[in-house]
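Undergrad: Only the shape, not the letters, is given here:
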């Protein structure tokens, strides 16, 4: 706490209130209130990184000048304890998204995709020279997903068809050998709805850039889609993203777009299934909710697999 007080003091502010946020965070997150030099109250978020999860600091060293307008971060500390200070934008989009009408959801998703494509359009040579990592597909999420389902296998409502559907998609779609065919761009890496905020002026802001890397632009959208449990919205994002990417000169070949989209969507559905099961095991979500999540994600994996198999014939 003394370290935080000193850091705030060095900015010419006074620390007034501190509240610790609970949850499955990679470190410690504090909501703080300070008084600026004119004694005006400011709400901020102070995030201290765990020593084994401080990759985000290294990423900011490489990309922060390019993403200032896309993030609420206002200060970064690279000395111990490594931390960032950012504007408190109140609740993330996830808390209000489900209450929006379908048309408003489509409007918000279009804005998010547009902002992500602005990120993707940055010259990637700059980031290669800065040592930004390259994202590659692996079997990690698939293996984690299978292992998580094994933990559920003793429950009375568990269905063996779930794991069979996952294994079938992995084998028939060549998930362990597929190479992305589209462009390589700078990606956020984790733009789910808990990491997205809408500012008072209506602009989009992203937090948690820990997994930022060079990769397919569809990497970001396939993670965004993991918070959508409406097949109509999934298809909407799929279509609007292709149209917007084409406007920026990406993915002129629709077949390649569909192949890349489905492979990444399936891969990240493995990841999200594993993560949601972990939250269920830890007591963060209910039995009814995890069952609904599993059923929807399995259906999405099966639909994507069928579409891919038609293209690959």
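TA: Structure's in. What do you need? All figures in this text were calculated on a predicted structure; none of them were measured in a lab.

Undergrad: okay, CA-based contacts and neighbour counts for the rest of this
TA: Noted.

Undergrad: now the helices for the stretch 151-300 of the chain?
TA: Assigned by DSSP state H, counting those that start in this stretch, the helices in the stretch 151-300 of the chain fall at 160-172, 217-224, 231-247, 254-281, 287-312.

Undergrad: for the fourth one, which positions count as buried?
TA: Read that as helix 254-281. Neighbour counts over helix 254-281 (16 or more other C-alpha atoms under 10 Å) mark 257-278, 280-281 as buried.

Undergrad: Give me the most central residue, this structure.
TA: Central residue of the chain (C-alpha atoms, centre = their mean): residue 190, 2.1 Å from the mean position.

Undergrad: Show the contacting residues for it.
TA: With contact set as C-alpha atoms under 8 Å, 6 or more residues apart in numbering, residue 190 has these partners: 208-212, 220, 223-224.

Undergrad: Looking at those residues, which is nearest residue 307?
TA: The closest of the contacts of residue 190 to residue 307 turns out to be residue 223 (C-alpha to C-alpha; 19.1 Å).

Undergrad: Could you check how many residues crowd around the closest residue to residue 70 other than its chain neighbours?
TA: Counting by C-alpha to C-alpha, 6 or more residues apart in numbering, residue 205 is the residue found nearest to residue 70 once chain neighbours are left out, at 5.0 Å. Residues within reach of residue 205, counting by other C-alpha atoms under 10 Å, total 21.

Undergrad: From residue 88, how far out is residue 205?
TA: From residue 205 across to residue 88, the span is 11 Å (C-alpha to C-alpha, to the nearest Å).

Undergrad: Mind listing the shared neighbours of these two?
TA: Residues within reach of residue 205 and of residue 88 at once, by C-alpha under 8 Å, 6+ apart, are residue 72.

Undergrad: Remind me which helix or strand the residue of the chain most remote from its centre belongs to.
TA: In the chain, the greatest distance from the average C-alpha position (C-alpha atoms, centre = their mean) is reached by residue 38, at 36.9 Å. Assigned by DSSP states H and E, residue 38 falls within no helix or strand.

Undergrad: Comparison target, given below:
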């Protein structure tokens, strides 16, 4: 912690308390209470020290600081080892309270998040400062590996889960799909643990996967964190209508096509990650089974819709 203390000291901040935040994080995260020498005020921060090989967010911040600023609460970034980031403490992620909300309040919260994503997607700078997102077989391969490990440890793990993943990627040729909507700046990982609501505003953290891509990239990552049929239908419809109200036209067929392919890919990605969280002891056996069964059913549903659409336009 010598690095943290010296870095805050250089900012005229005296550490009053320090607490490590547990969980499945890509690095070490600390909650910091500090006293400002300049104003003699107590402030609360989050200090994130990046794990080796997971420090892309530092480079992203350097490249698009002016774009991130309206959507994040970054205070300082250190490029020297250990690379780290200091942010204002935004409290708890939306996911911590989301499930307990009635559906009407969930819709309001989701709408607010989608409006922020739409604002990000409407920005017209940074096209040459970010990588380009493209679908590939990475998440499929990881998910099949994770489900294989799960099957070797638990008798309740169904072999059909792997077959479903394999079949949908082959039949829809997901790794070679080229997105159709106009490319925009995307956050890349706006699931509900990376979204905060503070001071009546929505804030986004963890920008390491920011890239140029279809706006449906962000929309479908948000969707995979929602376990309700009504809300799953609500998300893309609200986003499409909101974008059109802002004067941004999205072709309906392109929108539906990107929605299907990216949603399947992100369901698969997060299915693998949820299994990893189960292996690390962060999820119960009951919960991981519920998650897998829901995501597999969603993949089956979207596959059928995608195949119908693909057959329709092949004539």
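TA: Perfect, I can see it now. This structure is a prediction, so every number in the text was calculated from the model and none was measured.

Undergrad: Can you add distance to residue 68 of the first structure and give the helices of the stretch 151-300 of the first structure back as CSV?
TA: Formatted as CSV, the helices of the stretch 151-300 of the first structure follow (distance: least, C-alpha to C-alpha, whole Å):
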stretch, distance to residue 68 of the first structure
helix 160-172, 38
helix 217-224, 18
helix 231-247, 22
helix 254-281, 27
helix 287-312, 34
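
Undergrad: so which of those helices comes closest to residue 79 of the first structure?
TA: helix 217-224 (30.0 Å).

Undergrad: what span of the second structure lines up against the closest one?
TA: Using TM-score structural alignment, helix 217-224 of the first structure corresponds to residues 215-222 of the second structure.

Undergrad: Stretch 291-306 of the first structure too?
TA: The counterpart of stretch 291-306 of the first structure in the second structure, using TM-score structural alignment, spans residues 289-304.

Undergrad: related to what we said a few turns ago, for residue 128 of the first structure, find the nearest of the helices of the stretch 151-300 of the first structure.
TA: helix 217-224 (15.9 Å).

Undergrad: The closest one vs the second structure, mean deviation?
TA: With mean C-alpha distance after the TM-score superposition for the first structure, helix 217-224 of the first structure departs from the second structure by a mean of 0.8 Å once superposed.

Undergrad: other SSEs contacting that helix?
TA: Helices and strands touching helix 217-224 of the first structure, by 3 or more C-alpha pairs under 8 Å, 6 or more residues apart in numbering; DSSP states H and E, are helix 102-120, strand 185-187, helix 254-281.

Undergrad: can you pull the contacts of residue 150 of the first structure?
TA: Per C-alpha under 8 Å, 6+ apart, neighbours of residue 150 of the first structure: none.

Undergrad: Trace it over to the second structure, please.
TA: Using TM-score structural alignment, residue 150 of the first structure lines up with residue 148 in the second structure.

Undergrad: Please report how far that match lies from residue 274 of the second structure.
TA: Taking C-alpha to C-alpha, one finds residue 148 of the second structure at 14 Å from residue 274 of the second structure.

Undergrad: one step back: OK, contacts around whatever residue of the second structure lines up with the residue nearest to residue 70 of the first structure?
TA: Using TM-score structural alignment, the equivalent of residue 205 of the first structure in the second structure is residue 203. Contacts for residue 203 of the second structure (C-alpha under 8 Å, 6+ apart) come out as 71-73, 195-197.

Undergrad: just residue 99 of the second structure next, same as before
TA: No contacts exist for residue 99 of the second structure under C-alpha under 8 Å, 6+ apart.

Undergrad: Next one: it from residue 216 of the second structure, what distance?
TA: Residue 99 of the second structure is 23 Å from residue 216 of the second structure, by C-alpha to C-alpha.

Undergrad: Please apply the same query to residue 58 of the second structure.
TA: Counting by C-alpha to C-alpha, the gap from residue 58 of the second structure to residue 216 of the second structure is 25 Å.

Undergrad: Then residue 170 of the second structure?
TA: Distance, residue 170 of the second structure to residue 216 of the second structure, using C-alpha to C-alpha: 21 Å.

Undergrad: Which secondary structure element is home to the residue lying closest to residue 32 of the first structure once chain neighbours are set aside?
TA: Nearest non-adjacent residue to residue 32 of the first structure, counting by C-alpha to C-alpha, 6+ apart: residue 18, 4.5 Å away. Using DSSP H and E, residue 18 of the first structure falls within strand 14-20.

Undergrad: And the contacts of that strand?
TA: So strand 14-20 of the first structure is contacted by 5, 8-9, 28-36 (C-alpha under 8 Å, 6+ apart).

Undergrad: Now the two most distant members of those.
TA: Across the contacts of strand 14-20 of the first structure, the longest distance by C-alpha to C-alpha is 23.5 Å; it joins 28 and 36.

Undergrad: neighbours of residue 241 of the first structure, just the number please.
TA: So residue 241 of the first structure, with other C-alpha under 10 Å, has 22 neighbours.

Undergrad: And for residue 111 of the second structure, nearest residue in space, chain neighbours not counted?
TA: Leaving aside its sequence neighbours, residue 111 of the second structure sits nearest to residue 238 (C-alpha to C-alpha, 6+ apart; 7.2 Å).

Undergrad: what residue of the first structure takes the place of the one you found?
TA: Per TM-score structural alignment, residue 238 of the second structure is aligned with residue 240.
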